[in-house]
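Curious how this folds, go ahead:
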Amino acid sequence: MTITVDLYAPYRSLIKELFPNAFIIADKFHVVTQADTAMNKIRIRVMKEYGAGTHEYRALKRFWKLLLKNQDNVDYHRYYPRINFKYAELSDSEVLDRLFDMSSELKTAYEYYQLLLQMYRKNSCQLLNLLTDTSSWNLPPEMRQALKTIKKHKAEIENSFVLPKLTNGPIEGVNNHIKVIKRIAYGYNNFKHFRLRILISLKNNVIFFST
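Take a look at the predicted model:
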């Protein structure tokens, strides 16, 4: 039996109790989210260190998506006038270089984050070993927490390389969709109506079984 799960520790205790021989896979989305969240925390901390209203603060705020972009998709060849850099014509790669000039911590965290993305593209145990080798990294505290989580679930991450297409993504999507339905309606007093609204909304995406 194979089970794909997020990084919530109590789930593992239950899985091991009910399915002691299960092949447990750490869901890629949740692992990457750990580093993604750390990147944002570091960026925001650096912004605050510079202070609101500064050039650095505005640039780091504006280009937050670029810092999370897969390096393979970063544009090196097209140039655009950048409002945060006095309208200098810069490629995405050059914008990143200027952001890293603002903070060496941000640059180190970015390199770690990109290596994690590369690890999943290649399903590489070698890169996983490099990511979990604490002696190789002088990470900011926010990213050290992500490293700690990755080390804790290293075996389950390795398992994900065996079956890389397995993910809880579709289920997570359904759960998020249901939360949106509930939020838009400001809650439901009648569960029957709530259930019916979900079934209608998801009828083309999910198969439901009546019991």
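
Please make it C-alpha for all contacts and neighbour counts, starting now.
Noted.

roughly how far is the top helix by length along the chain from the heart of the chain?
Counting by DSSP state H, the longest helix found in the chain is helix 28-50. Distance of helix 28-50 from its chain centroid, counting by Cα atoms, centre = their mean, to the nearest Å, is 9 Å.

Any buried residues in it, and which?
Across helix 28-50, burial judged by 16 or more other Cα atoms under 10 Å covers 28, 30-32, 34-36, 38-40, 42-43, 46-47.

moving C-terminal of it, what's the next helix or strand?
helix 55-62 (DSSP states H and E).

Helix or strand next in line after that next one, which one?
With elements assigned by DSSP H and E, the helix or strand that comes after helix 55-62 is helix 64-68.

Give the other helices and strands that that next one contacts.
helix 28-50, helix 92-102 (3 or more Cα pairs under 8 Å, 6 or more residues apart in numbering; DSSP states H and E).

Could you check how far that helix is from the centre of its chain?
Worked out by Cα atoms, centre = their mean, helix 64-68 lies 12 Å from the chain centre.

Please generate a structure for the following sequence too, so the two can be compared:
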Amino acid sequence: MRLFDARTQAFSTPPVALPKVIAIDEFKGDTDKGKFQLIIADPITRRPIDILENRRAKTIQRYLRERGQQVEMVIMDLSSTFKNAVQQALDKPVIIADSFHFSRYIYWALNKVRVRVQKHFSEKDRKHGKRIQKLLFKRSHKLNTAQKAIVRHYLSLHPDLQTAYTIKEAYQAWFDTNKAQERHDVRQSLHDFYQLVQDKQLPEFIKAIGTFRRWETEIINAFIYPHLSNGFVEGINNRTKVIKRTSYGYQNFSRFRAKILAQHFIKDFDISVG
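Alright, predicted model coming up:
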């Protein structure tokens, strides 16, 4: 451990200043500092910048006030804690909602409708209901002939499921066609989608668009800056899970942080022998 501490000392010093664009996300570290830690990463270099000992608002605010004078954009999931902390610590930052995290509210709503109505299915259809979840989530034009037949069969079993699928398809069309639109056009088409959901009156989707309304500006920013997302952070977190698993966990947060940062620094070096 003394050798490890000596070798990783260079990674233990926090950066003096953060770049103009950062991405933040939580992950489950299970260290002596708490169950969850927070990663701050650079979406341009796709490398972790630092690891915070917890995800509390005060911790994030203190860190950003000390080192975030240059930060202009922050990418995050739909966490009100992160949003409030960033807004209070920084000077009017542009907050970008990660598209995966806001899109999943629509898919969650579709699945909730499936779960609600499947009690009306036959025993056979109810047994296989969960298996079609991926087919319902998939874009209809990507289904093959057999898959389309299966989807049609299940949609015919209850009108609410048919309506939910129609809303999901409308959302996917909105998402695909608005990637390169101007801010006003994205906002207007999003409001048209709200109206569609209101007209259909499915409570699961009414609740979903409530989240969209609260994060509307941040969602629209995701289309203004389509090259910026949190997808790469999920990759970093997956690598962190491997580090944690192969080490049978890290109790000491400082060493866990150093291990993560060091691992991502050396991963591009070829240190193989022969």
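
Would you enumerate the residues in contact with Trp215 of the second structure?
Leu78, Ala97 (Cα atoms under 8 Å, 6 or more residues apart in numbering).

so how far is Leu7 of the first structure from whichever residue in the first structure pairs up with it?
In the first structure, Trp215 of the second structure lines up with His153, judged by TM-score structural alignment. From His153 of the first structure across to Leu7 of the first structure, the span is 8 Å (Cα to Cα, to the nearest Å).

so what sits against both of these two?
Shared between the contact lists of His153 of the first structure and Leu7 (criterion: Cα under 8 Å, 6+ apart) are residues Ala26.

which residues in the second structure form strands?
Secondary structure of the second structure (DSSP state E): strands at 21-31, 34-42, 47-52, 73-76, 94-97.

ok, and for the first one, which residues are buried?
Applying a neighbour-count criterion of 16+ other Cα under 10 Å, the buried positions in strand 21-31 of the second structure are Val21, Ile22, Ala23, Ile24, Asp25, Glu26, Phe27, Gly29, Asp30, Thr31.

residues contacting the residue nearest to the fourth one when sequence neighbours are not counted?
By the measure of Cα to Cα, 6 or more residues apart in numbering, the closest residue to Ile24 of the second structure outside its immediate chain neighbours is Ile40, 4.7 Å from it. Each residue near Ile40 of the second structure by Cα under 8 Å, 6+ apart is listed here: Ile22, Ala23, Ile24, Asp25, Pro48, Ile49, Asp50, Ile51, Leu52.

Kindly indicate which of those residues lies nearest Leu135 of the second structure.
Asp25 (29.1 Å; Cα to Cα).

re earlier: how about the residue nearest to Ile24 of the second structure, what's its match in the first structure?
Residue pairing (TM-score structural alignment): Ile40 of the second structure is not matched to any residue of the first structure.

Show me what Ile96 of the second structure aligns to in the first structure.
In the first structure, the residue paired with Ile96 of the second structure is Ile25, using TM-score structural alignment.

Okay, its match and Met119 of the first structure: tell me how far apart.
15 Å.
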